[in-house]
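*Asks:* give me the fold of what follows.
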Amino acid sequence: MLPDLERKLLRILINYSMHRRTMPSVKQMELLTGRSKVDITQGLNDLESKAYIAWPDRKTTSGIQILHDEEDEQLQVPTQDSSNLDYWTYY
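*Replies:* Next comes the predicted model:
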């Protein structure tokens, strides 16, 4: 599971790029997260090291590419002989 800042940055990158067709600048991410430039840069570096994003040009955020949009979590699927309660719990 990603830490709060990294998860927030990933959601901002995904939503911003989907709606505006561009990546947000560091200044815009500062406004959206309430964090400093150093924290944002560290969070982006952590996302890149965990292979969620590719960030080839460190001087600008416009070249960031999103590789994975969500964390890979295993969803527990109920078996055939499960009760009705399992349906409402797992779905």
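
*Asks:* all contacts plus neighbour counts: C-alpha atoms, from now on.
*Replies:* Noted.

*Asks:* can you mark which positions in whatever helix or strand Ile14 lives in are buried?
*Replies:* Using DSSP states H and E, Ile14 sits within helix 4-20. By neighbour count on 16 or more other CA atoms under 10 Å, the buried set for helix 4-20 is Leu5, Glu6, Arg7, Lys8, Leu9, Leu10, Ile12, Leu13, Ile14, Ser17.

*Asks:* ok now do Ile53, which residues does it touch?
*Replies:* Leu44, Leu47, Ile64, Gln65, Ile66, Leu67, His68 (CA atoms under 8 Å, 6 or more residues apart in numbering).

*Asks:* one more, please, to line up against the first structure:
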Amino acid sequence: MLSDIERKVLCIVRNFSIMQGRTPTVRELMRKTGRSYHGILEVLDKLAEERYIEWSRKKPNEIVLIQSWETKWTYEKIRPYSS
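*Replies:* Reported below is the predicted structural model:
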């Protein structure tokens, strides 16, 4: 399950790519989230690890969106009704 900041960055990347026709740079993500450079890199690492984006620290401004929404849902077990 994604954290709030991971979900927020994924949403920004998706919306930015729709509106601008490209993905945002790390600096643009910093400006939109208020996070530091290092903080954004950590978030992008996690999103890449979870396969939401293709991204490498070697080329930090090259983000490829793979999946633009969170897929892992948690379901609570519901006890069956017993009479």
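
*Asks:* circling back: which one of the buried residues of helix 4-20 of structure 1 is nearest to Asp39 of structure 1?
*Replies:* Checking the buried residues of helix 4-20 of structure 1 against Asp39 of structure 1 with CA to CA, the nearest one is Leu5 at 8.4 Å.

*Asks:* between the contacts of Ile53 of structure 1, identify the one with the most neighbours.
*Replies:* Compared across the contacts of Ile53 of structure 1, Leu44 has the highest neighbour count, 23 neighbours, by other CA atoms under 10 Å.

*Asks:* what does the helix holding Ile14 of structure 1 contact?
*Replies:* 22-24, 29, 33, 40, 43-44, 46-47, 52, 66, 69.

*Asks:* can you tell me the element Ile63 of structure 2 falls in?
*Replies:* strand 59-65.

*Asks:* orientation of that strand relative to helix 4-20 in degrees?
*Replies:* Counting by axes from the mean of the first three to the mean of the last three CA atoms, to 10 degrees, strand 59-65 of structure 2 lies at 80 degrees to helix 4-20.
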